[in-house]
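Peer 1: pasting the structure only:
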């Protein structure tokens, strides 16, 4: 019978395949068929789809997993198919952790841009050209903060290795020195706080909180503007703005439910110093599905995608196309 982490790995691989197929299709539609989305926002959603594919590639390389044990957790790699130096796998783990923050930050930038389009179009124009490159650099900056914090505050030491050694041997049949790892243990043997590890939790929490504060602020403001201040805007424009807002909300809710809520437990449960032993790495199997769900949600809520997909489908099936033509002639 396969171990839970092996099942999780299979789910993650299915997620990688689905992301590659769905996001490639989404990019194809956006570039060659969608006319209602243009300019800066079109570039932003293409960047988001590309990021999803890159995240799936990083997941294949890093094969990340997490295990929570009492007052600590260990973030490690189960990559056994690449005969490479441990330092390389650690680097892929850092990139993977950072890249999710980059994607979350890019979603918050999209919220800010859509809000500015509604209330200050002149300011929104600053996102064009070099502006979008700058916004991408800002997203990368937040990801770098997370990666550097993990590299500085999350490196294992003699105490953390000893603390996790027996647990990893029992649960995964792995010797603690034989695989790349980052370990957070909140309390020392005498019960005192290990401030280096605490600093990682603080930095990661602040990093994520900034993104969600911006998302919530812009989301509420957009909702109020569309309900109260949209009197002089055409019905068509109202409709497309509402579709974009719904799509952005899905882009936020999906990773929040699939990753952020579970991650809060993973990150903060050691503070409670409870007796526990959980293979919490299943959250990476869930997050592997996020980019494809994100793209599917966007295509569902923005009506032009549905129309284009239906048109392509009918063009591929002559019988359906002829039936549709007859319906058009004889309503």
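Peer 2: Looks like it came in fine. Small disclaimer: the values here were computed from a predicted structure and weren't measured. Numbers count the residues shown, from 1 in each chain.

Peer 1: CA atoms for contacts and neighbours, from now on please.
Peer 2: Fine.

Peer 1: Report the buried residues of stretch 134-151.
Peer 2: 135-136, 138-151 (16 or more other CA atoms under 10 Å).

Peer 1: Stretch 156-165 too?
Peer 2: Result for stretch 156-165 [16+ other CA under 10 Å]: buried residues 156, 160-161, 163-164.

Peer 1: In TSV, list those along with distance to residue 26.
Peer 2: Below are these laid out as TSV (distance: CA to CA, whole Å):
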residue	distance to residue 26
156	41
160	44
161	44
163	46
164	43
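
Peer 1: and which of these is nearest residue 131?
Peer 2: Nearest to residue 131 among the buried residues of stretch 156-165: residue 156, at 39.5 Å, using CA to CA.

Peer 1: Can you tell me how far that closest one is from residue 75?
Peer 2: 10 Å (CA to CA, to the nearest Å).

Peer 1: taking the buried residues of stretch 134-151 one by one, which sit in strands?
Peer 2: Counting by DSSP state E, the buried residues of stretch 134-151 place none of their members in strands.

Peer 1: List just the nearest of the residues you listed to residue 33.
Peer 2: Distances from residue 33 to these, taken by CA to CA, are shortest for residue 136, at 24.9 Å.

Peer 1: In contact with that closest one: list those residues for me.
Peer 2: Residues in contact with residue 136 (CA atoms under 8 Å, 6 or more residues apart in numbering) are residue 106.

Peer 1: And the helices in this protein?
Peer 2: 4-32, 39-62, 86-119, 121-124, 130-153, 158-172, 195-228, 235-255, 261-272, 282-287, 290-301, 303-316, 318-329 (DSSP state H).

Peer 1: do you know which of the ones you listed lies nearest residue 179?
Peer 2: Here helix 86-119 is closest among the helices of the chain (CA to CA), at 7.0 Å.

Peer 1: for that closest one, packing partners?
Peer 2: Here helix 86-119 touches helix 39-62, strand 72-77, helix 121-124, helix 130-153, helix 195-228, helix 235-255, going by 3 or more CA pairs under 8 Å, 6 or more residues apart in numbering; DSSP states H and E.

Peer 1: Tell me which of the ones you listed sits most buried.
Peer 2: strand 72-77 (a mean of 23; mean count of other CA atoms under 10 Å).

Peer 1: What lies in contact with stretch 138-158?
Peer 2: Under CA under 8 Å, 6+ apart, the answer for stretch 138-158 is 94-95, 97-103, 105-106, 109, 181-184, 196-197, 199-200, 203-204, 207.

Peer 1: now with 6 Å?
Peer 2: Residues outside stretch 138-158 that contact it (CA atoms under 6 Å, 6 or more residues apart in numbering) are 94, 98, 101-102, 105-106, 182-184, 196-197, 200.

Peer 1: And stretch 303-320, by the same measure?
Peer 2: By CA under 6 Å, 6+ apart, stretch 303-320 touches 299, 321.

Peer 1: Any figure for the gap between the most centrally placed residue in the chain and residue 323?
Peer 2: Centroid-nearest residue in the chain: residue 100, 4.6 Å away (criterion: CA atoms, centre = their mean). The gap separating residue 100 from residue 323 is 45 Å, by CA to CA.

Peer 1: Residue 129 too?
Peer 2: 46 Å.

Peer 1: Structure two is appended below for comparative analysis:
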């Protein structure tokens, strides 16, 4: 029998290593080596990278799992870090889920910043100094809305516990009543009948996640579209260096639309919408959670590959750290009456 928990654990460990190393590298380069022309965008990059690191750390500590079953799904933890209580770990599980929303919200803010930088540069002051807190609050607001919705509306009750009990035992040898988990079951069957009714608590959470996710994605699409098709005429009055930098960052943002669409949005919307069809199936999806933690790493690789400043800074750092670099040895040549160094 396939050990799904071990598979989830391996993916989580891999995601933790790749994400933390890449995001810490981005933070290091951004704060110490990348030129100041990026302006407040540097702060947004550091914020996004920090969230990515936190997401990977929680993934590594919790080893969360995800399972789709007929009209519902369950997110669970089969691990007890620091021997924490079940209620506390359930809360931390909701926080883990909310960091996903924080990441996509900060990504949307990056699109807004670049849109304003190209079309309304006079308003960039609203991203600097204490104004940056407004955008942090924006991301945190939706983090609480997403995480709070999951924690409140997907709270386990008698029906959802029984609904997932046999499946969790068959696939993972887990007693669902013993593990921290959050369960969403859209439909409930009436006893001794084929009729069903909607479980509105769980349905409200689906609506909540749809609203938040669609809002962030719409911002990204709108700004990305405007930047791609309207940018050239706006950049005609900029210097060559500014045009080059804007184009590189816009290229980065466009890749930041394609990549999360495949890695983050598609899996999440599959998970929250497939139960609405109430099909007869059961599918382990824990590996998708590991893929979510890999997205910040992919974002870091995009940034370091596309933006010249990051590429140059990374090369400079690697040259300094390279243990096999050639060392120039100077030879002292002694000539009567003088001494001279010859490299």
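Peer 2: Yep, that arrived. Bear in mind that the values here come from a model prediction, so they are computed numbers and not experimental data.

Peer 1: Let me see the TM-score of these two.
Peer 2: The TM-score (TM-score structural alignment, normalised by the length of structure 1) is 0.92; 323 aligned residues with a CA RMSD of 1.9 Å.

Peer 1: okay, stretch 216-225 of structure 1 sits on what stretch of structure 2?
Peer 2: Stretch 216-225 of structure 1 corresponds to residues 221-230 in structure 2, going by TM-score structural alignment.

Peer 1: now swap in stretch 279-293 of structure 1 and tell me
Peer 2: Using TM-score structural alignment, stretch 279-293 of structure 1 pairs with 284-298 in structure 2.

Peer 1: Tell me how far the matching stretch lies from the chain's centre.
Peer 2: Relative to its parent chain, stretch 284-298 of structure 2 has a centroid offset of 9 Å by CA atoms, centre = their mean, to the nearest Å.

Peer 1: Equivalent analysis for stretch 71-78 of structure 2, please.
Peer 2: Offset of stretch 71-78 of structure 2 from its chain centre (CA atoms, centre = their mean): 20 Å.

Peer 1: Please apply the same query to stretch 252-263 of structure 2.
Peer 2: That offset, for stretch 252-263 of structure 2, works out to 11 Å (CA atoms, centre = their mean).

Peer 1: Which part of structure 1 matches it?
Peer 2: Under TM-score structural alignment, stretch 252-263 of structure 2 corresponds to residues 247-258 of structure 1.

Peer 1: before we move on, the earlier item: tell me which of the helices and strands packed on helix 86-119 of structure 1 lies nearest to residue 279 of structure 1.
Peer 2: strand 72-77 (9.8 Å).

Peer 1: Need the residues that contact the closest one.
Peer 2: Contacts for strand 72-77 of structure 1 (CA under 6 Å, 6+ apart): 62-67, 180-185, 270.

Peer 1: Weed out the non-buried ones from the residues you listed.
Peer 2: Neighbour counting with 16+ other CA under 10 Å marks 62-67, 180-185, 270 as buried within these.

Peer 1: possible to save those residues as JSON lines with distance to residue 15 of structure 1?
Peer 2: Listed next are those as JSON lines, based on distance: CA to CA, whole Å:
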{"residue": "62", "distance to residue 15 of structure 1": "15"}
{"residue": "63", "distance to residue 15 of structure 1": "13"}
{"residue": "64", "distance to residue 15 of structure 1": "14"}
{"residue": "65", "distance to residue 15 of structure 1": "15"}
{"residue": "66", "distance to residue 15 of structure 1": "18"}
{"residue": "67", "distance to residue 15 of structure 1": "21"}
{"residue": "180", "distance to residue 15 of structure 1": "23"}
{"residue": "181", "distance to residue 15 of structure 1": "23"}
{"residue": "182", "distance to residue 15 of structure 1": "24"}
{"residue": "183", "distance to residue 15 of structure 1": "26"}
{"residue": "184", "distance to residue 15 of structure 1": "28"}
{"residue": "185", "distance to residue 15 of structure 1": "31"}
{"residue": "270", "distance to residue 15 of structure 1": "29"}
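
Peer 1: Next step: those restricted to strands.
Peer 2: Per DSSP E, those map to strands at 64-67, 181-185.

Peer 1: Of these, which pair is most distant in space?
Peer 2: Taking CA to CA, no two of these sit farther apart than 64 and 185, at 18.4 Å.

Peer 1: Pipe the helices and strands packed on helix 86-119 of structure 1 into a markdown table and attach distance to residue 28 of structure 1 per row.
Peer 2: Listed next are those as a markdown table, based on distance: least, CA to CA, whole Å:
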| stretch | distance to residue 28 of structure 1 |
| --- | --- |
| helix 39-62 | 9 |
| strand 72-77 | 33 |
| helix 121-124 | 26 |
| helix 130-153 | 21 |
| helix 195-228 | 28 |
| helix 235-255 | 18 |
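
Peer 1: To residue 4 of structure 1, which of the ones you listed lies closest?
Peer 2: Among these, strand 72-77 comes nearest to residue 4 of structure 1, with 15.0 Å by CA to CA.

Peer 1: Check the mean deviation of that closest one from structure 2.
Peer 2: Superposing on structure 2 and averaging over aligned pairs (mean CA distance after the TM-score superposition for structure 1), strand 72-77 of structure 1 comes out at 1.0 Å.

Peer 1: Could you tell me the angle between that strand and strand 181-185?
Peer 2: On the basis of axes from the mean of the first three to the mean of the last three CA atoms, to 10 degrees, strand 72-77 of structure 1 is oriented at 170 degrees to strand 181-185.

Peer 1: between strand 72-77 of structure 1 and helix 39-62, how big is the angle?
Peer 2: 90 degrees.

Peer 1: so where in structure 2 does strand 72-77 of structure 1 end up aligned?
Peer 2: Under TM-score structural alignment, the match for strand 72-77 of structure 1 is residues 72-77.

Peer 1: picking that back up, for the buried residues of stretch 156-165 of structure 1, which one is nearest residue 41 of structure 1?
Peer 2: Taking CA to CA as the measure, residue 41 of structure 1 lies nearest residue 156 of the buried residues of stretch 156-165 of structure 1, at 41.8 Å.

Peer 1: ok, that closest one to residue 90 of structure 1 distance?
Peer 2: For residue 156 of structure 1 relative to residue 90 of structure 1 (CA to CA), the value is 12 Å.

Peer 1: follow-up on the earlier one: nearest to residue 79 of structure 1 among the helices of structure 1 would be which one?
Peer 2: helix 39-62 (6.3 Å).

Peer 1: which helices and strands does the closest one pack with?
Peer 2: Helix 39-62 of structure 1 is packed against helix 4-32, helix 86-119, with contacts defined by 3 or more CA pairs under 6 Å, 6 or more residues apart in numbering; DSSP states H and E.

Peer 1: Would you convert those into CSV that also reports distance to residue 230 of structure 1?
Peer 2: As requested, these are exported to CSV (distance: least, CA to CA, whole Å):
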stretch, distance to residue 230 of structure 1
helix 4-32, 27
helix 86-119, 9
